[in-house]
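Colleague: predicted model follows, preceded by the sequence.
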Amino acid sequence: MMKNILTAIGQQTRAFQRHWLSYFSLFVSVDLVIQLIVIPLFRLATTVILQAAQIPFISYQNVVMIARHHPLVVVALLVELICLLLVVDLQFAAVLLGIRDISREMFTVRGLVRKIWQTLRRLRPSSLLVLMVYFILVIPFADLVYRTPLLAKIQVPQFILDYLTRNGLLLTATVTIYLVLTFLGLRLVWALPLMVYQRLRPRAAFHQSWQRTQGRRWLAVALRLLAIGFLAVLVMAAFYTLVIGAQWLLDFLPQPVAALFANINLLIIQLGSELVTTWTGVVTVSLLFLPLTTAAPVTASQRLAAKGNRVFAGLILVVLVVVAAAGNGLYLSTSQHHRPVTISHRGVAEENGVQNTIPALKRTHRLHPDYVELDVHETKDR
């Protein structure tokens, strides 16, 4: 089975090479929209909501107090959460539809926007809870298709994981829960692509995804994801080793020359990382989800428009290279004149203790960091 999977990955990689620039521009464009427009808007909305109620921050420590004394804030934040889920759904829909259209040489920006709007119109209020459950289950696998910063905060805090791993019973329960969630995620991984490609309602998509992974078919999905993930890690490890090793040798050259190559190599790392991310997403979608779609005839006008979009994709790449190179140059020139500041996050260094605890602070103190950051907690004795 693994040989067949690797052969299929090779075939999809060759197909990826034909349109790599368009795929790359799709992923970069979606990411820029999220980073430069969507995230600032959500941050602004959250800030306005909290400031209106004079709430300085939200954490697990004050969430009960907020729910008890500020019900309108809770309602506003729930509305914001609903909007977040909608944006995440549209984000993944944009990637799925874009990959399909690029592979068929019929991609246009206008056409993609129209299809995303149609996807939004098909959603119903009852679908929101289903989407929330879906994204929680599929987040570990969704990162292979597209890593969204909008869901980056949905994770178990590190200090809680540290506590769980120190208790055998809790560790066993945690591992069991993770295995169950992984199994459910694999069984439901087709749900969103079915909603996007075949326009199914969430319940129907969940049901069909469950049927598609009956028996050992879910294991085949897991093996494909593992193979793609392993190859991506292998490529990135070799890539980083090569670039960093080259820079280590170049650092023996005169400082201006070494700084110039440092800028170039940093740019290569940034573009290479994004390209590998694009490859993993495209190959994953092509292997698992594109077979769900039905081929539609491509008109001559669509092919002509697609060629125009390839020119646009090239312009995006040029702009990205120029902006990244300028930013890298500014960053490296600044770092040459200032010693890097070391900050211990939550009072630990290289996992030398439990976060925000006195024993960890004592161990970290011996390393003499410039600053130590920690979260202040109110103890029982105040």
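Modeller: Sure, I can see it.
Colleague: C-alpha from now on. contacts and neighbour counts both.
Modeller: Will do.
Colleague: which residues in the stretch 251-382 of the chain form strands?
Modeller: With strands called from DSSP state E, counting those that start in this stretch, the stretch 251-382 of the chain shows them at 343-344, 371-372.
Colleague: tell me which of those strands sits most buried.
Modeller: strand 343-344 (a mean of 17; mean count of other CA atoms under 10 Å).
Colleague: alright, now check it against this:
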Amino acid sequence: MDSIKLIKTSVYNVYKNLAEYLKSILILQAISFIITAPIITFIFHRLLKRLGLSSITENDFTEIFKSPVTIGMLLVLILVFLFFVYYEIGYYFLLAHYQNTEKNYTFRGIIKDLNKKAKYFLSFQAIYFFVYFLLILPLASLGLNAGLIKGIRIPNFITDELLKNQYGIIIYVLFIVAILYFSLRLIFAVPFFVIEKDITIKEAVKRSFKESRGKLIKTFFTLLFIIGLHTLVMALFVIVLFVPIILVELISSKLAPFFAAFLLTVIQWFLFIGYGLLQVIISEAIYILAFKKENGKLKVNLKKDKDKIIKNYKKPFIFSGNKPIVKKLIVIFLISISIYNYFVITEPIYLPKTKILAHRGYIKGGVENSIGSLKAAAKFNPDYVELDIQETKDNEFVVFHDSDLSRLAGRDETIKDLTLEEIKNIDIEAEGFTDKIPSLKEFIRVSKELGVNLLVEIKPTGNESTNMVENLVNLLKEEGVHKDYLVQSLDEEIILKVKRISPEIKTGYVIGFNIGSLPKTEADFIVMEEFSINNKILKEAREKEKDLFVWTVNEEDLIRKYLNLNVDGIITDIPGDAVEIRNSFEEEKTLLTRLRWILNN
């Protein structure tokens, strides 16, 4: 069966049983929201309480492994997580199997079938599923995504750093290709495991490796074509609904918000169902690929007599029979969402107070952390220019990010092994720009001339002098900038020491990874990677009167998102775009523009 015919068959199978799939999507998402998420959240908070932490960051993650109890709790958390991922993904494969083979089924019956295999998760077999779960994450981004893993991705700051040089790009591409290869080799593991009665997780993985041989290209392009077609249909639908909003706004500005709120609800509902159906169609396609015979026929009988097929099925779920209460609840829910959308749409838009910070200057106008990048950034009038500093062999400060010179200077030497005079004569190069490594004192004096304030990040290497913090504070005071500049670091102890020596210096604690609540700190502001920011964190920051900066935000839609959330600072590689977007934020916006913001958020 060629890819086009396979896709047609998958879409047809979903279409002829559309009602059952829609019910399944609603029920599984409800279970995820009402049962799964609260259980996982409860276990995680019990783990935090046991550790005596409010959250887990990159600095205290190892604390989990210092106690048998917390290790056990972590294993339980992972096990529960895998259970629910297994049930959601496995459910769709079993549903596809029963419908393709015209077997009677019920929701309870499918769950019972999944329960029979759940015992393997209480053995070492669970390790195979965990590895499978990690390797299918690329396919999760292509649509085979259980609700619990939609937000799991590689943090942007990791990919951004890798893509800044040729070797990083090669490493990143090779990593993605390798992961994608293994995920495609394992793509049939779950359907084999849940459908074949006597097969174990380990055996399903082995069989998937065997059956996927020779099908990789076909499988990949089949999934890619489904995703592309789905994206096109979704985009066209949204565009079609945007047209009447534009017309109504031109005719009646008073009626337009009500109409826009209603259509926004329709769009949100369509997107919710649409992405649910994407997972269903992909599951159907994978099922057909997994159980295809060598002669091109399927092991399942795909009859086209729709009426006959439907008659063979028992109506499952709480939706079976005439249950008007369910329809009423859905209508009430949609009306409530429409009312909420109306207030969101009509909420006044004010110029955000968010500060824009140029990350290491402007790297498209000069080498990062150089005088050239500082001058290039200053042209956009950012609120601050962020820079990294390190201590030299003679205890002076230079503006440089890496601990060694290999990436920008091509030299196998470290900053700590060289004096300031030696470092100042070294050429650095990136993206066609060349420059020298500046001292912090030189950087400050140029920034004064340009009229731009600095956010100084201390990059500890573990070889700092005992009076490093005192030297920095004294330098800032000598230059008369200690009340205007900001100082931040990934090392909280360094920041607290800065605060003790000079309370008037505003300090920030940089967090690369955070799960849970807002971390406790005596720093004035928290700098958190975009990956870890959510509404809960923002709310806690407001309640605790902590400024919250987000880094590194390099997409315009994300910049608009965080401006709309009115975070206190955005650290970005594109300061010019960020300043322009912020300055135009308060201008009169059409309802269409507001709807786009809401949908992007």
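Modeller: Cool, got the structure. Note that the coordinates shown come from a computational prediction; the quantities given were computed from them, not determined experimentally.
Colleague: now the TM-score, please.
Modeller: For this chain pair, the superposition-based TM-score is 0.82 by TM-score structural alignment, normalised by the length of structure 1; 365 aligned residues with a CA RMSD of 3.6 Å.
Colleague: same list (the strands of the stretch 251-382 of structure 1) but as CSV, adding distance to Leu320 of structure 1.
Modeller: Below are those laid out as CSV (distance: least, CA to CA, whole Å):
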stretch, distance to Leu320 of structure 1
strand 343-344, 31
strand 371-372, 34
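Colleague: and the counterpart of Ser333 of structure 1 in structure 2, how far from Ala261 of structure 2?
Modeller: Taking TM-score structural alignment, Ser333 of structure 1 has Phe343 as its aligned residue in structure 2. Going from Phe343 of structure 2 to Ala261 of structure 2 by CA to CA, to the nearest Å gives 9 Å.
Colleague: who has more neighbours, those two?
Modeller: Ala261 (25 against 13; other CA atoms under 10 Å).
Colleague: now do the helices in the stretch 251-400 of structure 2.
Modeller: 256-290, 306-311, 324-346, 371-378 (DSSP state H, counting those that start in this stretch).
Colleague: from the ones you listed, which stretch is densest packed?
Modeller: By mean count of other CA under 10 Å, these have helix 371-378 as the most buried, with a mean of 23.
Colleague: other SSEs contacting that helix?
Modeller: Judged by 3 or more CA pairs under 8 Å, 6 or more residues apart in numbering; DSSP states H and E, helix 371-378 of structure 2 is in contact with strand 384-391, helix 440-450.
Colleague: what's the matching range in structure 1 for the following helix or strand past the longest one?
Modeller: Okay, so that is helix 440-450 of structure 2. The first helix or strand that comes after helix 440-450 of structure 2 along the chain, using DSSP states H and E, is strand 453-458. Alignment of strand 453-458 of structure 2 against structure 1: no match, by TM-score structural alignment.
Colleague: and strand 453-458 of structure 2, how far out from the chain middle?
Modeller: 27 Å (CA atoms, centre = their mean, to the nearest Å).
Colleague: residue closest to the middle of structure 1?
Modeller: In structure 1, the residue lying closest to the centroid (CA atoms, centre = their mean) is Arg147, at 1.5 Å.
Colleague: make sure that residue is indeed in a strand.
Modeller: No. Assignment of Arg147 of structure 1 by DSSP: H, G, I helix; E, B strand; the rest coil gives coil, placing it outside any strand.
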